[in-house]
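Trainee: Kindly generate the corresponding structure for this input.
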Amino acid sequence: MALESNERPDRPIAKFESMLKTDDIYFFDAEDFEDIIHHYLNNGKINLAKKAIKIGLQQHPGSIELKLLDVEVLVFENHLDLAEQYLDELQLLDSSNEEIFIQRANIYSKKDNHEAAVALLNKALDLSENSFDIYSLLGMEYLFMDDFKLAKESFMRCVSFDEQDYSSLYNVIYCFEFLEDYDGAIVYLNDYLERNPYCEVAWHQLGKQYIAKNMLNEALGAFDFAIISDDTFIGAYFEKGKVLEKLGRYNEAIENYETTIKMEDPTSHAYLRIGKCHERLGNYEMAKYYYYHTVHEDPLLDKGWLAITDFYYKRNNYKKALFYVNKALNIDGENPQYWKKCATINAALQRYDQADFSYKQAVDLGNYELGTWLDWADVVFKNKDVRGALQILAQGQEFYPDNAVIKYKAAGFYLEMNDSINARISLIDALKLDIQKLPVFNEEFPQYAATDWVRNIVAKHEKSKGKTS
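Mentor: Next comes the predicted model:
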């Protein structure tokens, strides 16, 4: 027996769930079913949404809105062909329904045809009286197309419709940041704050833009206003702490990080920042205490293990540093900086084979910094593989063809091999690139720097340079 809606004064969702638990069948208005289905979709309860759609269509078989919600679920579950078939049928019944074009756009978006999706959403805009959601969808399509200018304009329209739409506000700022238009973001946020002076989200974002411009005092002021607007806004305290660190005001930074710990469960990131502040203040035992708290709170935070690594490395305790950098590598073995750090520590321990392997890993993972090539070559040279060291320098030269230091080092290595011809060529090339870097050669290879052979090459270069000038 079907019970009328007004016989059950309970809220539609509670009444619907009660119905599912019993053999009773309650009658709902089509609008009630729409509310129920939207509730489940918004909360990710797809199976309950599908049950509501099925029962809703049994009670209201002619409801286009319920059929469109059925299509929405089909699109979500990637049943795109069936969804398109239903949309074709619906369009014959109601060709001016903007939701039909929106769902077609979603299908094209799923197929990575974002240009077609944009065209359909623009058609939906022509038919819609409430275009807020459509502009949000347009913004996302433009993001997929890497058209950040149009994406920004779309999300701006969303914010103009609803200034409490913080999701769109974040997306506007994201577009500004991607376009590296920090000045534009600052102007936009200040204009927004003129109308919403107590919006902690906008103050927080404004502070981050000031940081990008290295306007640290202005950033500090923005975060203060974010905290005034909402004194429980943990993100503002944390960002304020980071700015205070950059300003060298470490004790104040610690106070802000500690506030975040008091307000919510402690986070490993807060412990890490507090540890770094104490280390800069010279409170080394306190720094160590917080670094260990960091990894205790989150053993998978590789930056915590790296902080402990650096702590011991700076104090020449290389064995402990090696132990802890390996902890970081066990968590993120694809991080080239960690492999480079591991190589540096192994080199300090004179474990040149392991250092060689670690530098190779760093380079294979994409670390092509000049220092990596130079240090790797030194390690291989100290391991008595001069040819290998020269090969590494040759690889580095491909990335830094105009770098004189590589050439000076190569000249020294060739001299170690008694290859005076290639040593002469490398030294002359280095002098041509930058004679001011000659002291690098003199310091690293003093046994050759004072020889007449080197002095003559340098003198001839200076003489020829004088003639050409």
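Trainee: contacts and neighbour counts: CA atoms only from here.
Mentor: Noted.
Trainee: List the contacts of H461.
Mentor: For H461, the contact set (CA atoms under 8 Å, 6 or more residues apart in numbering) comprises I428, L431, K432.
Trainee: Return the member of the residues you listed nearest to K123.
Mentor: K432 (64.5 Å; CA to CA).
Trainee: how close does W453 sit to K460?
Mentor: 11 Å (CA to CA, to the nearest Å).
Trainee: Next: E297.
Mentor: From E297 to K460 the distance is 64 Å (CA to CA).
Trainee: So these two - more neighbours on which side?
Mentor: Legend: neighbour count by other CA atoms under 10 Å for E297 and K460, higher for E297 (16 against 12).
Trainee: who's in contact with that one?
Mentor: By CA under 8 Å, 6+ apart, the residues touching E297 are P266, T267, S268.
Trainee: and this one, so I can compare the two:
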Amino acid sequence: MKIKILTRFLFIIFIFFLISSFSLFGSFQEGYELYKQGKYYDAEMVLLREKEISPNNVDIYAVLGWCYLNTGDYSKAIEISEDGLKLNSRDTRLLTTIGRSYMEMKRYPDALSYLQKSVSYNPNYAYSYYYIGRIYQSQGKLILAETALSAGIMLKKDNYLFYKYRAQVYEEMMNYKMAEEDYKRALTLKPNDPALKEALIKVISKQTELESTYQ
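Mentor: Model (predicted):
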């Protein structure tokens, strides 16, 4: 009899924890879905509540960091990512979020420090190279910018922003032919972007003008 009662008790505890784990997972998924829908403040509320329940889930810190990035609260993005790094010091999402936050704050040495650390831990994370390229572009270090953006594109070929910014770098280098190719690639990924269309027209015009000077 005692064995049956104990077995039943353990079974109830097992079911309770199973339901709880599904509930927690669902809460994180709810926050993540809200983030993907661009509902950053709603996502923040859900994820902060989830963090209180499940403080060791690094994914929560990563998505919260992205929410703060998208709302322009770079100090909070850094703070929550630093908290996440206490759980996993090699998480490239967190390192890249901090790097990007410092980039937006124009604290380029700090940004590069975190982004280069991210690359050293995970050389296959495309966004680290992308933001490194953006920083070098801002500093006028065009060859380094082109190298970093090209590395990012090798890893991720489906993001129009990678091609857009490399096109800008080529344009600054007066390599209008390569810039034209990249603007066209960006437009295949985002065909209705008026800014990209305008940039393509301008760079074709510059290429035509350059060719005419050598005729």
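Trainee: quick revisit: so how do I select the buried members of the contacts of E297 of structure 1 in PyMOL?
Mentor: The PyMOL command for the buried members of the contacts of E297 of structure 1 (criterion: 16 or more other CA atoms under 10 Å) is given here:
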select buried, resi 266+268
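Trainee: Now intersect the contacts of E297 of structure 1 with the helices, please.
Mentor: Within those, residues falling in helices by DSSP state H are S268.
Trainee: I'd like the contacts of E297 of structure 1 laid out as JSON lines, including distance to A151 of structure 1.
Mentor: Shown next, in JSON lines, are the contacts of E297 of structure 1 (distance: CA to CA, whole Å):
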{"residue": "P266", "distance to A151 of structure 1": "37"}
{"residue": "T267", "distance to A151 of structure 1": "34"}
{"residue": "S268", "distance to A151 of structure 1": "35"}
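Trainee: Please identify the buried residues of the longest helix seen in structure 1?
Mentor: Counting residues, the longest helix found in structure 1 (DSSP H) is helix 452-468. By neighbour count on 16+ other CA under 10 Å, the buried set for helix 452-468 of structure 1 is V454, V458, H461.
Trainee: Tell me the one of those residues nearest L393 of structure 1?
Mentor: Out of the buried residues of helix 452-468 of structure 1, the member with the shortest distance to L393 of structure 1 (by CA to CA) is V454, at 20.7 Å.
Trainee: tell me, how many neighbours does the closest residue in space to that closest one that isn't next to it in sequence end up with?
Mentor: Spatial nearest neighbour of V454 of structure 1, chain neighbours left out: Y448 (6.9 Å); criterion: CA to CA, 6 or more residues apart in numbering. Using other CA under 10 Å, Y448 of structure 1 has 17 neighbouring residues.
Trainee: Doesn't Y448 of structure 1 belong to a strand?
Mentor: No. Counting by DSSP: H, G, I helix; E, B strand; the rest coil, Y448 of structure 1 is located in no strand; its state is helix.
Trainee: wait, what's in contact with it?
Mentor: G412, N442, V454.
Trainee: How much space separates it from A83 of structure 1?
Mentor: Going from Y448 of structure 1 to A83 of structure 1 by CA to CA gives 79 Å.
Trainee: One more: E444 of structure 1?
Mentor: E444 of structure 1 is 72 Å from A83 of structure 1, where distance means CA to CA.
Trainee: contacting residues around the corresponding residue of structure 1 for S150 of structure 2?
Mentor: In structure 1, the residue matched to S150 of structure 2 (TM-score structural alignment) is N326. With contact set as CA under 8 Å, 6+ apart, N326 of structure 1 has these partners: C342.
Trainee: Helix, strand, or coil at N326 of structure 1?
Mentor: Applying three-state DSSP: N326 of structure 1 is helix.
Trainee: Show the buried residues in the contacts of H461 of structure 1.
Mentor: I428, L431.
Trainee: quick one: the helices in structure 2?
Mentor: Secondary structure of structure 2 by DSSP H: the helices cover 2-36, 40-53, 58-70, 74-85, 92-104, 108-121, 126-138, 142-155, 160-172, 176-189, 194-213.
Trainee: so of these, which one's packed in deepest?
Mentor: Mean neighbour count, computed with mean count of other CA atoms under 10 Å, is highest for helix 92-104 among these, reaching a mean of 26.
Trainee: so where is it in structure 1?
Mentor: Using TM-score structural alignment, helix 92-104 of structure 2 lines up with residues 268-280 of structure 1.
Trainee: Mean deviation, the matching stretch versus structure 2?
Mentor: On superposition with structure 2, the mean distance recorded for stretch 268-280 of structure 1 (mean CA distance after the TM-score superposition for structure 1) is 1.2 Å.
Trainee: which other residues reach that stretch?
Mentor: 238, 245, 250-251, 253-254, 257-258, 260-261, 284, 286-291, 293-295, 297-298, 301, 304, 307.
Trainee: Stretch 100-112 of structure 1 now?
Mentor: Taking CA under 8 Å, 6+ apart as the rule, stretch 100-112 of structure 1 contacts 68, 71-72, 75, 80, 84, 87, 90-91, 114, 116-118, 120-121, 123-124, 134, 141.
Trainee: Where does that stretch end up in structure 2?
Mentor: On structure 2, no counterpart of stretch 100-112 of structure 1 exists by TM-score structural alignment.
Trainee: Quick check: buried residues in that stretch?
Mentor: I100, F101, I102, Q103, R104, A105, N106, I107, Y108, S109.
Trainee: Secondary structure element holding the second one?
Mentor: According to DSSP states H and E, F101 of structure 1 maps onto helix 98-110.
Trainee: Please compute how far that helix lies from its chain's middle.
Mentor: 30 Å (CA atoms, centre = their mean, to the nearest Å).
Trainee: following it, which helix or strand shows up next?
Mentor: Per DSSP H and E, the helix or strand that comes after helix 98-110 of structure 1 is helix 114-127.
Trainee: just checking, what packs against that next one?
Mentor: Using 3 or more CA pairs under 8 Å, 6 or more residues apart in numbering; DSSP states H and E, the elements in contact with helix 114-127 of structure 1 are helix 98-110, helix 132-144.
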